[in-house]
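Participant: Next comes the sequence, and after it the predicted model I'd like to discuss.
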Amino acid sequence: MMSHHLAESGGGGEEETTKSLICALNYISRDLPLPPHLFSSVSSIYHHAASSPSPRNKFTPLGGDLMGEFEDALLKQRTNCESGSRLIELYNNRNKTLIQRRLSELQELPSTRGEDLQGKCLLELYGLKLRELQRKVRTEVSSEFLLRRNCADVSNQLFDWGMMRLPRLFYGVCDPFAKEADDQFQKKRNAERLSLLEEEEKKNLIKTAKKKFFAIVLNAVLEFQLQIKATQKRRRQRNDCVQAWHGRQRHRATRAEKLRLMALKSNDQEAYMKLVKESKNVRLTILLEETNKLLSNLGAAVQRQKDSKLDAPRSEPLQEINITESDTNDDLLQGQRQYNSAIHSIQEKVTKQPSLLEGGELRSYQIEGLQWMVSLFNNNLNGILADEMGLGKTIQTISLIAYLLENKNVTGPYLIVAPKAVLPNWVNEFATWVPSIAAFLYDGRLEERKAIREKIGGEGKFNVLITHYDLIMRDKAFLKKIDWYYMIVDEGHRLKNHESALAKTLLKGYRIKRRLLLTGTPIQNSLQELWSLLNFLLPHIFNSVQNFEEWFNAPFADRVSLSDEEELLIIHRLHHVIRPFILRRKKDEVEKLLPGKTQVILKCDMSAWQKVYYKQVTDMGRVGIQTGSGKSKSLQNLTMQLRKCCNHPYLFVERDYNMCKKPDEIIRASGKFELLDRLLPKLHKAGHRVLLFSQMTRLIDVLEIYLKLNDFKFLRLDGTTKTDQRGLLLKQFNEPDSPYFMFLLSTRAGGLGLNLQSADTVIIFDSDWNPQMDQQAEDRAHRIGQKKEVRVFVLVSVGSVEEVILERAKQKMGIDAKVIQAGLFNTTSTAQDRREMLEELMRKGTSSLGNDVPSEREINRLAARSEDEFWMFERMDEERRRKESYRARLMQEQEVPEWAYTTENQDDKSNSAKNHFGSVTGKRKRKEMFYSDSLSEVQWMKAVESGEDISKLSVKERRVEKTSKRAIKPNQVVSD
């Protein structure tokens, strides 16, 4: 019947029905209960088959028997369900059967199989055999773990857990003896347990007694500590009250000191004097009394000079003004008032420029400067015009001369003393602004100067005579015969050494009524330098440098360190002394529309040739050169030699070396030239014009060769350029349609008084020890008349002596703001600084060369003035790299000439090192220093630019002068 039902279902129904029956048969054959869903499925099949009619009636009795048996089996499954323990037992028996079957299979396997398969079968066989042993081991391990964990509990430590390790015995009817033995053993274990409990109780009693004793002791200690704390608290309260009282006193003193500092900084002298009296500070009172006497004496001396008709030095000392103690106590500002009343007492308002000025209109601050100089004239005083470079000190001086001619009828004669490099500029400015004034340039050879003497010999034939320092001393016999009404000294900081020949000549050899100094350099930190300037301006007053130092050092002779207030007070007093005679303005204060100036430090690497020379100088003090004998060249002045290594190795080779033989070598041999080779084409294409400053004329020679090889049009000016040619060179470069792209200048000769504002880019090839020299060079372009932003590029070799020079320059520029410190000036010996720096360089050697070199993209970002320029520079770099096939830009080690590695014998090397480093260690005998300027301006510039020893040249020049003087008659004029 069931099969008939399956036949009638057909399709998918037959397949599902057959699967259900087979699955049910599998469960029944394993004596397992049917799942509910399978049981319901089989029951529905059965009931459906029973209800449907069968076409085969003859098979019905047989079919009924089969289904009846199946129904009985199902009912038996439903009613006789096995328990859980029975099922577990069946599960275990089944697993044992499977394991035994697998063991027999593994044992019957033939040994002819592969080694891998045979090994796996053996491992499986051994694992099945050891199954019972593993189960026992696991059971014992887990039992021991549980036992140990329970024993670790403090509350269960007295329990006898050893019994848990004994096997559990199940006694039967026939085991009375075993049970009795076990009972005896249990009693013994109980007795031992009781004894352990008694011992533990005794220990607990002893422990409790100890705890009580220690608790009593601890309580006593705590009580004692509380007593100590209470005592300390009372003592601390007393100390706090005392300290608070002293703190309030210090706070009052500090507040008073701050108020005094604020009064000093705000220049409120009345309030400061009142606060000093209230504070009763003995040291400050002594200082104020001394400075009050000083200012009273100075005021009287200034008044005497104003009343005098001729400003010539006199030998009598200052007449001291007797100020009693009562007067001092009543008014500590009496000296200051007297000093102030003696200066600029006569006022004259200047509202417009003189009509003689035809070259243009003066700016407002220039008219203020003219009014200040006129006030000096009216009060019979001298002064220093110290405006920052580029603000037109020359024009203001010319306006003073024009004003005196026009309004005071002072026709002169006026003597203008300036560096030789700026003489053409003075002549051009006079011709431009006041062509009606008779201004003569006194320069040239002996014949030319004789012609000028004859031309200006008569009085009233000239108004202004322009000359330079050298001729002031050389032609003193002629120039001192003239009674000069006004002497104007350009670059007046040359007079800071009162022992120099120029200062002595001007003070003692010339008759001068009025003096005016022009300088763009701030007053340096030297008491003697300050006195030298004041002595030149006011020789009646400041006639002894010893007295000047004693004025400000005597109050503090017994104490080295000074407080900030004392330093500021002395600085204020010294500034008060010099302030009436100095006028200084800065560009950012008076010239708001002047374009900005940006300084960019461009660092570059050294070539292999430079590094070889740099190492030779630091190690041996000599370098290898190309000579027939194969010897090296010994060097002096190691710092200068290191700077030459940073610039170019060609500075060491002989002059007959063919630099044009290898055009690329002149670029690849120097890191700075390689950087210039990338920078200059970009600046030229962008339409910028360049001023390049260097301190070495030999380097300028190499730069000339490079510029000619690259077809850059340029001009050159250094110490050898004649005076009449300098004005022509400036005119050619400053013309509106000038074809010249670059101007090569030496820092010493070209950094003074030149107007080159048609250029907007300045390149400092090698920095000067004195940052003011570089500042003056930069201001050749950044001055009145400049319409573009000025970009200054300072080239520095990474890790070399140039970085030390740059750092020292920054330090020197940083102390310019604080001029004077407590009567002494905050400087150390320059020679000592350089000696220590040289020692450090020798120790460091070449270890840091070439570190932290900027990439081409970074250099383009620093050099570009706009985003368009930056991307143009980037494209030019890419084109250049493709053109050069991406080769190395700097010379490599294998390309360095072999003769550059030339070294000397070991004995010579030790002697050379001993001789050259003696100057560093201080073991060599110090040379005698000479402070007289026996060198001329041209000779001095040449010596500095070529790196020669100036002291040796001075000695040589003095010997020549002595020899020549013996041969000259007493009444003969010394000239060229």
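Facilitator: The structure has been received and is ready for your questions. Numbering: from 1, shown residues only.
Participant: use CA for all of it now, contacts and neighbours both
Facilitator: Will do.
Participant: mind checking how far the spatially most central residue of the chain is from residue 769?
Facilitator: Most central residue of the chain, judged by C-alpha distance to the mean C-alpha position with CA atoms, centre = their mean, is residue 807 at 8.9 Å. Distance of residue 807 to residue 769, computed by CA to CA, to the nearest Å: 10 Å.
Participant: Same check on residue 204?
Facilitator: Distance check for residue 204 against residue 769: by CA to CA, it reads 89 Å.
Participant: With neighbour numbers in mind, choose between the two.
Facilitator: residue 769 (18 against 12; other CA atoms under 10 Å).
Participant: Against that first model, consider the following:
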Amino acid sequence: MNLLMTGIWGRPFGFTIPIESPMKKENCLATKNLDNLRKALKPVLIRRTRAEVIKELPPRTTEIIRITPTEEQLIVHNQNKRIVSQILSKRYISEMDLLRLQKALLICRMAANSTFLVDKQPPGYSSKLEEIDMLLENLKAEKDRKIILFSEWTTMLNLIEPVLEKHKLDYVRLDGSVPQKMRLSLINRFQKDPECKVFISTNAGSTGLNLQAADTVINVDLPWNPAVLEQRIGRAHRMGQKRPVQVFLMVTKDTLEESLLETLSSKHALFLAALDPNSEDASIDLASGMDELKRRLEILIGKKPVEPEDKSMLAQVEDEAQMLAKKQRIENAGGQLLSAAFNFIDEMFPKQEDTEEINQMTGTFEKYLAGCMNRDENGQLKMTFTLPDESALHSLAKSLAKMVNIGAQKSSH
């Protein structure tokens, strides 16, 4: 705003001082004078809320389905929840701690869906899949029912697809791997084909899509951000919708998902306080930096953990963090080494044009290697393959060492 309307805040840092000002109150940062912020936004911000257009929209109902997890799901969840508690009990949280914290929270959320998301060991344990099975059994009884089903993870969609096939429900799927040019045809099929009953998607389909043909939205899991949840629902409950919309929120009991419902509500309250001209809130306290992170996570995991008395357990946590960081460094270095080795092999062969035969063989090998690869939670490609025995590992290491040595000798000449 200051760029477009120079001087609107009066002086440099004019926004920070009157609106977002440090306060000596439990080491928190406070967002205050929100009434001034709303006045400043009023001339440039046009915001039509759902409350303002509700008369133009059909009714929307939300049902929370609370699901009892399997024992196997709880074991995986609680193991990682303890890791979160141990890290939060520390006075100083290092970068390695943050890495472990992120992974532990991710596993907690995955376990609430299915243990298969965590360990990839079939058949996987998931009471949520059983609930989806029963829910679809009831919903498909209504002839004109059309459903949008969201999950954070593509692997969960993979597990849901056989359930849809079991019920003989025709569906389309949209996730991050679907090319942009193909997305419109998927949307059109769901919108116009009466036989296509279900649209399954990750958050890649939560924005920018008009899916008014649907009258049901199933959230298999909850996102961190309340805006994402509202965007999911908004794919069906939007202008042009003629039928009432039914929303299902699937929450696994005794897991982070239950607490996530409360944090989603509090985040949504802050959003409304800043943008709603009729809001009566004048200030909202927000803890800064690491304090806010710890506070929010303590809400998620329940009672604030105390400093552990078992020093050996604390040492074990530190060792695991170092081993995790070391493993990642080794994996990255190993990938670079293999890449360099294969580039060197390519250089050793005489230069030749890419013939049709070479291109065909390259495509065959590339297809085979792609089957050995998957992506981690950060989107990085990872290759896994099985060696026949330990001697094969030694042979591979020896061959790489020889190639590196030859390359070094060649470069020195």
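Facilitator: Yes, it's here. All values derive from a computational prediction rather than experimental measurement.
Participant: care to give me the TM-score?
Facilitator: The TM-score (TM-score structural alignment, normalised by the length of the second structure) is 0.62; 299 aligned residues with a CA RMSD of 3.8 Å.
Participant: a helix runs through the residue nearest to the centre of the first structure, doesn't it?
Facilitator: Yes. Secondary structure assignment (DSSP: H, G, I helix; E, B strand; the rest coil) places residue 807 of the first structure inside a helix.
Participant: Now check the second structure for the residue matching it.
Facilitator: With TM-score structural alignment as the criterion, the equivalent of residue 807 of the first structure in the second structure is residue 262.
Participant: ok, its match to residue 268 of the second structure distance?
Facilitator: As judged by CA to CA, residue 262 of the second structure and residue 268 of the second structure stand 10 Å apart.
Participant: now do residue 339 of the second structure
Facilitator: 47 Å.
Participant: which one of those two has more residues nearby?
Facilitator: Here residue 339 of the second structure and residue 268 are set side by side on neighbour count (other CA under 10 Å), and the busier one is residue 268, at 14 against 11.
Participant: Which residue comes closest to that one once chain neighbours are left out?
Facilitator: Across the structure, with CA to CA, 6 or more residues apart in numbering as the measure, the residue nearest residue 268 of the second structure apart from its sequence neighbours is residue 226 (6.1 Å).
Participant: contacting residues for that neighbour?
Facilitator: With CA atoms under 8 Å, 6 or more residues apart in numbering as the criterion, the residues that contact residue 226 of the second structure are 264, 265, 267, 268.
Participant: Of those, which belong to strands?
Facilitator: With DSSP state E as the criterion, strands contain none of those.
Participant: would a markdown table of the residues you listed with distance to residue 188 of the second structure be doable?
Facilitator: Listed next are the contacts of residue 226 of the second structure as a markdown table, based on distance: CA to CA, whole Å:
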| residue | distance to residue 188 of the second structure |
| --- | --- |
| 264 | 32 |
| 265 | 34 |
| 267 | 34 |
| 268 | 32 |
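Participant: Show me where the stretch 1-150 of the second structure has its helices.
Facilitator: Remark: helices of the stretch 1-150 of the second structure, listed N- to C-terminal, are 34-41, 50-53, 71-88, 95-113, 116-119, 127-139; assignment by DSSP state H, counting those that start in this stretch.
Participant: Out of these, the one nearest residue 240 of the second structure is which?
Facilitator: If you check each of the helices of the stretch 1-150 of the second structure against residue 240 of the second structure by CA to CA, helix 50-53 wins as the nearest, at 11.9 Å.
Participant: The closest one vs the first structure, average offset?
Facilitator: The superposed helix 50-53 of the second structure is, by mean CA distance after the TM-score superposition for the first structure, a mean 3.1 Å from where its aligned residues fall in the first structure.
Participant: which other residues reach that helix?
Facilitator: For helix 50-53 of the second structure, contacts defined as CA under 8 Å, 6+ apart pick out no residues.
Participant: From the chain's centroid, how far away is that helix?
Facilitator: Helix 50-53 of the second structure sits 29 Å away from the centroid of its parent chain (CA atoms, centre = their mean, to the nearest Å).
Participant: Name the member of the contacts of residue 226 of the second structure with the most neighbours.
Facilitator: Neighbour max across the contacts of residue 226 of the second structure (other CA under 10 Å) = residue 264, 17 neighbours.
Participant: thinking that residue is in contact with residue 224, fair?
Facilitator: Yes. Under the criterion of CA atoms under 8 Å, residue 264 of the second structure makes contact with residue 224 at 7.0 Å.
Participant: which one in the second structure is aligned with residue 734 of the first structure?
Facilitator: Residue mapping for residue 734 of the first structure onto the second structure gives residue 191, with TM-score structural alignment as the criterion.
Participant: element containing its match?
Facilitator: With elements delineated by DSSP states H and E, residue 191 of the second structure resides in helix 180-192, which encompasses its position.
Participant: Which residue range of the second structure does stretch 123-143 of the first structure align onto?
Facilitator: Stretch 123-143 of the first structure corresponds to no residue of the second structure when matched by TM-score structural alignment.
Participant: Could I get the full set of strands for the stretch 151-300 of the second structure?
Facilitator: In chain order, the stretch 151-300 of the second structure shows strands spanning 170-174, 196-201, 216-219, 245-252, 283-287, with DSSP state E, counting those that start in this stretch as the criterion.
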